[in-house]
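> pasting a predicted model and its sequence here:
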Amino acid sequence: MKKIFALLVAAGISMSAFAAPETFTSDANHTFSSFSYSHFGYSMQTSRFNNTTAKFTVDRAAKTGSVEATIDTKSVDTGSKLFDGHIQGEDFLDTGKFPTITYKSTKVNFKGDVPSTIDGNLTIKGITKPVTLTVTNFHCADHPMMKKMACGANATAKIKRTEFNAGKYAPNVGDEVTLTLAIEAIKE
């Protein structure tokens, strides 16, 4: 064993290169998604989905990973009960038929030791399109209260409502929507 270790060190191979993938499950109290869009050019409206779950696997040594997220469309929170109902209607999310939005990665791209973009498939109203998330923050550390490893990330993507059959009032109500995911997750 000592000879193998000495050979690895001599060859310049780090033991961390053999690190196993780590799996993290979202903390419901610190994970949500939001979306923003132009409202007739007057303002950028921002709303959120209060129930978002995510699970991701990351192997920082191998620079690989995967992400799956599910958004409960009925948890939309615009700050107005009237608009919540409007957004849940057939012209927009049609939550009666499509109670979730899903995202499943196909590839996690790294810059240095952290994920920088995530390629994957976004499904809204039964329509699946390739979407790349840009990771704007990624941090892992021991969680001081949970006493376990935790990772957090923020990621954004721009999508077109009309591509997902949710384009009523476009272009007056902006077709381009910025989707943002905020995830904090605890190691399994």
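Perfect, I can see it now. Here the structure is a predicted model, which means the values were calculated and not measured. Residues are numbered from 1 along each chain as shown.

> C-alpha from now on. contacts and neighbour counts both.
Will do.

> quick one, helices of this structure?
Taking DSSP state H as the criterion, the chain contains helices spanning 2-10, 81-88.

> export the ones you listed to JSON lines and append columns for mean neighbour count.
Below are the helices of the chain laid out as JSON lines (neighbours: other CA atoms under 10 Å):
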{"stretch": "helix 2-10", "mean neighbour count": "11"}
{"stretch": "helix 81-88", "mean neighbour count": "15"}
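
> can you say which of those helices is nearest to residue 37?
Nearest to residue 37 among the helices of the chain is helix 81-88 (12.8 Å), distances taken as CA to CA.

> helices or strands next to that closest one in the packing?
If contacts are counted by 3 or more CA pairs under 8 Å, 6 or more residues apart in numbering; DSSP states H and E, helix 81-88 sits against strand 76-77.

> second one coming, line it up with the first:
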Amino acid sequence: MRTRKTRTALCSALTALAVAAGALSISACTPLRVVTHTVAVDEARVPVGAYKMDADHWSITFDVEHLQYSRFVMRFDRAHALLDWKPGGLEASTVDVTIDAASVDTKVPLLDKMVKGPDMFDATAFPTLHFVGKRFVRTGRAQGKLEGELTIRNVTRPITLDVTFNGYGRNPLTKADTLGFSAQGVFSRAQFGLATWYPAVGNDVHVRVEAEFERTEKAGA
């Protein structure tokens, strides 16, 4: 009887050890894949199709001069974007971005209300800011100027963003085809009828974007 119990206990212990070892090897693989992960800027390797901005890996900020002391930064907490990657790469592809005006975050609650209010974005009447990229002019291997149109409060004006294609790769965590971009540009808020608080608040708005896109559909789907 004792021999049978001893064997059972030993088998249970070995089984638990094997399970633990297997879990350890699996958990060790994921960090390893992340550490050794690389991306490529070869546009020809990017799968054609529709890409959606990764909801967890993006940043859109505006900054303006504040009383000539510094540039005050505000960010947006809600936005979505679609990228249509076509054969021909950057020069043939298009992007469409929608930003929730009411999601502006200045880190100052009272100022948030003012910026969302009728003196600035008037988010109740005009709930979104909208950008459409229309033409990419290459300036380097993975860089160029994206010419497009920005709409704020139903006023549409041209804007050009300096864009860097950071690369393509299979995300080691999600397994999705993923693209990464950085972009920046400048626009005059007065051109959109947003001259409020000038000159205490500067006219030139600097835009900075960091975004990852994941493929959602193959070409022709």
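Received it, and whenever you're ready, just let me know what you need. What you see is a predicted model; the values in this text were computed from it and never measured.

> next, the contact list for the counterpart of residue 64 of structure 2 in structure 1, please.
By TM-score structural alignment, residue 64 of structure 2 lines up with residue 37 in structure 1. Applying CA atoms under 8 Å, 6 or more residues apart in numbering to residue 37 of structure 1 gives the contacts 44, 45, 46, 173, 174, 175, 176, 177, 178.

> to residue 67 of structure 1, which of the helices of structure 1 lies closest?
Nearest to residue 67 of structure 1, of all the helices of structure 1, is helix 81-88, at 25.7 Å by CA to CA.

> output the residue interval of structure 2 matched by that closest one.
So helix 81-88 of structure 1 sits over residues 109-116 in structure 2, by TM-score structural alignment.

> how close does the matching stretch sit to structure 1?
By mean CA distance after the TM-score superposition for structure 1, the fitted stretch 109-116 of structure 2 averages 0.6 Å away from its aligned residues in structure 1.

> run the chain-centre distance for that stretch.
Distance, stretch centre to chain centre, for stretch 109-116 of structure 2: 24 Å (CA atoms, centre = their mean, to the nearest Å).

> which residues are contacting it?
Contacts of stretch 109-116 of structure 2 with the rest of the structure, by CA under 8 Å, 6+ apart, involve 101, 102, 104, 105, 106, 120, 121, 122, 123, 124.

> surely residue 43 of structure 2 touches residue 89?
Yes: counting by CA atoms under 8 Å, residue 43 of structure 2 touches residue 89, with 5.5 Å between them.

> where do the strands of structure 1 begin and end?
22-26, 32-39, 43-49, 52-59, 64-72, 76-77, 100-111, 114-124, 127-142, 149-160, 176-187 (DSSP state E).

> figure out which of those is closest to residue 7 of structure 1.
Across the strands of structure 1, closest to residue 7 of structure 1 is strand 52-59 (CA to CA), at 23.9 Å.

> and that closest one, which stretch of structure 2?
By TM-score structural alignment, strand 52-59 of structure 1 lines up with residues 79-86 in structure 2.

> which parts of that stretch are buried?
Within stretch 79-86 of structure 2, the residues that count as buried by 16 or more other CA atoms under 10 Å are 79, 81, 82, 83, 84, 85, 86.
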